[in-house]
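Undergrad: Give me a 3D structure for the following:
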Amino acid sequence: MSRRSPLPPPPPPLELRSWPDREAMLADRAVVLAELVRAHLGHVGLAMLWVWGMLAALGWSFVGGAIMSFEEPDDPFAAMLGLVGFALGACLLVPSVALVAVGLGRDRQVRRLLAQWGALDRDPARDLPLRAPGISLLWLLTSFALCALGLYACVVVPAGAEAGDETYGEVALLMGLGLICWLTGLIGVVKALAHRRWVLRVLAAAPGEPSFRAASGADRPAS
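TA: As a prediction, the model looks like this:
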């Protein structure tokens, strides 16, 4: 995974703002908001979420296979394979979960910065591309489909399991995979809805009083 670029800083406090005019402030605001929207709802972010979800699913597949191996206590070779599968599954599952948790923390920072920079002023012309309806809909539809698949695997499949046909290990494997699908899809749905809510509350809200502070001669640094 490539190293993520650092997030832009929050807007300076009102007493420290020294934009020469409103147009300069709006230009900086547009650049920062475009970067933040890409960080929150970019194609790369969607692809990485699915990659980490698939790695977590692969890790749980090894763990589920290990559980099924442990259901054969009379076969020492199967128990040995189960231990190896459990170790491999943990090596894939734990980093995937940790990296997703780190990404969720970064998303909270991005949403906080979006609200702060968006509240500076309104600029309908520059704000129009920030609505990103296409990528937002892509996040929503693909994530919703993944949630539906996960719920099916978690609820319908175990409910139809019959004693003697499916083992506890098989049911645990399917339910774990379904839970991973559901959680991965839920993250995507929440991000798409959070972006839509930000658009309605910030970009589509009634314009207020501009909150920039033009730099006076006394405020400008000496050359």
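
Undergrad: all contacts plus neighbour counts: C-alpha atoms, from now on.
TA: OK.

Undergrad: for the one helix or strand residue 188 maps to, packing partners?
TA: When elements are defined using DSSP states H and E, residue 188 is found to belong to helix 168-198. Counting contacts by 3 or more C-alpha pairs under 8 Å, 6 or more residues apart in numbering; DSSP states H and E, helix 168-198 packs against helix 22-41, helix 43-70, helix 133-151, helix 157-159.

Undergrad: Which strands or helices does the longest helix along the chain pack on?
TA: Counting by DSSP state H, the longest helix found in the chain is helix 76-118. Contact analysis of helix 76-118 by 3+ C-alpha pairs under 8 Å, 6+ apart lists helix 22-41, helix 43-70 as its packing neighbours.

Undergrad: Before we compare anything, build this one as well:
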Amino acid sequence: MLPSTALPPSPPAPEEGAWADRAGLLEERARAMGALARWYLAPHRALLLWLATMVFALGWVLAVSGFQFLVTGQLVEHLLGVMFLGLALGATIPSSLGVAAGIRRDVSVGGRLRDWARLAHDPRTLPLWRVPGSALLWLLPSVLLSSLGLALGASTVFSELSPESFGTLLGISVVFAAAGGLGLAKAIAYYRLVSRELTPGPGPEGR
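TA: Sure, this is the predicted structure:
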């Protein structure tokens, strides 16, 4: 899988005359969108997001437990609290930095993909850049994860729990819902591109 910096850049402006004819434009457009879409919806990127989500959730559990140990006032519990907080930092910081870096790359590649899509409408080239299996891999787990996060958050809010349990479950629900939302946003953005390709409309070639 190519890094995002090696992928096709955004297309030149139409007035720059980069293509001699429409056939050349469509060929280059399909090639660029295929490379960008395969990177954007790569299965391993979805797995990395879910893995980072689980690691961050584990770090949150360790952090809440660490704070709970610290407030007990006993030496042994203080030592355990410090250890748990150290483990929590080791889990949450790398996973959150990884997700943030992934979001930045997704924004860049998604922008290039939309720029190429706006150049024309050509349903005949859709099979050259469509990645339905990868899109489903992002969509279905994201729906399940966001639904689980929302259900867990709702049940936590309306349940009588101890402060430790409340903070733990509410934090996990927020993490799950946020990760599911990220996956849904990518899948929806891709399906909007496919829908646009299949919907006749005026493009640069029709003006």
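
Undergrad: I'd like the helices and strands packed on helix 76-118 of structure 1 as CSV, with mean neighbour count and distance to residue 97 of structure 1 appended.
TA: Converted to CSV, those look like this (neighbours: other C-alpha atoms under 10 Å; distance: least, C-alpha to C-alpha, whole Å):
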stretch, mean neighbour count, distance to residue 97 of structure 1
helix 22-41, 18, 19
helix 43-70, 20, 7
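
Undergrad: closest one to residue 131 of structure 1 among those helices?
TA: Each of those was scored for nearness to residue 131 of structure 1 using C-alpha to C-alpha, and the closest is helix 22-41 (8.7 Å).

Undergrad: Next, work out how far apart the alignment partner in structure 2 of residue 196 of structure 1 and residue 73 of structure 2 are.
TA: Aligned against structure 2 by TM-score structural alignment, residue 196 of structure 1 finds its counterpart in residue 191. With distances taken as C-alpha to C-alpha, to the nearest Å, residue 191 of structure 2 is found 54 Å from residue 73 of structure 2.

Undergrad: Show me which of the two is the more surrounded one.
TA: Neighbour comparison, residue 191 of structure 2 and residue 73: the larger count goes to residue 191, with 15 against 10 (by other C-alpha atoms under 10 Å).

Undergrad: I'd like the helices and strands packed on helix 76-118 of structure 1 as a markdown table, with distance to residue 208 of structure 1 appended.
TA: Conversion of these to a markdown table gives the following (distance: least, C-alpha to C-alpha, whole Å):
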| stretch | distance to residue 208 of structure 1 |
| --- | --- |
| helix 22-41 | 14 |
| helix 43-70 | 32 |
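
Undergrad: Could you point out which of those sits nearest residue 83 of structure 1?
TA: Proximity to residue 83 of structure 1, assessed across those by C-alpha to C-alpha, is greatest for helix 43-70 (6.5 Å).

Undergrad: And the closest one against structure 2, how far off on average?
TA: Plainly put, helix 43-70 of structure 1 ends up 1.3 Å away from its match in structure 2 on average once the two are laid over each other (mean C-alpha distance after the TM-score superposition for structure 1).

Undergrad: got the angle between that helix and helix 76-118?
TA: Interaxial angle of helix 43-70 of structure 1 relative to helix 76-118 (axes from the mean of the first three to the mean of the last three C-alpha atoms, to 10 degrees): 160 degrees.

Undergrad: just how off-centre is helix 43-70 of structure 1 within its chain?
TA: In terms of C-alpha atoms, centre = their mean, to the nearest Å, the gap separating the centre of helix 43-70 of structure 1 from the centre of its chain is 16 Å.

Undergrad: residues in structure 2 aligned with it?
TA: Alignment of helix 43-70 of structure 1 against structure 2: residues 43-70, by TM-score structural alignment.

Undergrad: Report the contact partners of the nearest residue to residue 167 of structure 1 once chain neighbours are set aside.
TA: By the measure of C-alpha to C-alpha, 6 or more residues apart in numbering, the closest residue to residue 167 of structure 1 outside its immediate chain neighbours is residue 68, 7.6 Å from it. Under the criterion of C-alpha atoms under 8 Å, 6 or more residues apart in numbering, the contact partners of residue 68 of structure 1 comprise 82, 167-170.

Undergrad: can you rerun that using 10 Å?
TA: Taking C-alpha atoms under 10 Å, 6 or more residues apart in numbering as the criterion, residue 68 of structure 1 is in contact with 62, 78-79, 82, 167-173.

Undergrad: Kindly indicate which of the residues you listed lies nearest residue 12 of structure 1.
TA: Within the contacts of residue 68 of structure 1, the smallest distance to residue 12 of structure 1 is 49.5 Å, found for residue 62 (C-alpha to C-alpha).

Undergrad: dump the residue contacts of that closest one.
TA: When the contact criterion is C-alpha under 10 Å, 6+ apart, the partners of residue 62 of structure 1 are 68, 82-90, 92-93, 173.

Undergrad: next one: residue 37 of structure 2
TA: Shown here is residue 37 of structure 2, whose contacts under the criterion C-alpha under 10 Å, 6+ apart are 109-110, 112-113, 129-131, 134-135, 190.

Undergrad: Please apply the same query to residue 67 of structure 1.
TA: With contact taken as C-alpha under 10 Å, 6+ apart, residue 67 of structure 1 is in contact with 61, 79, 82-83, 85-86, 167-170, 172-173.
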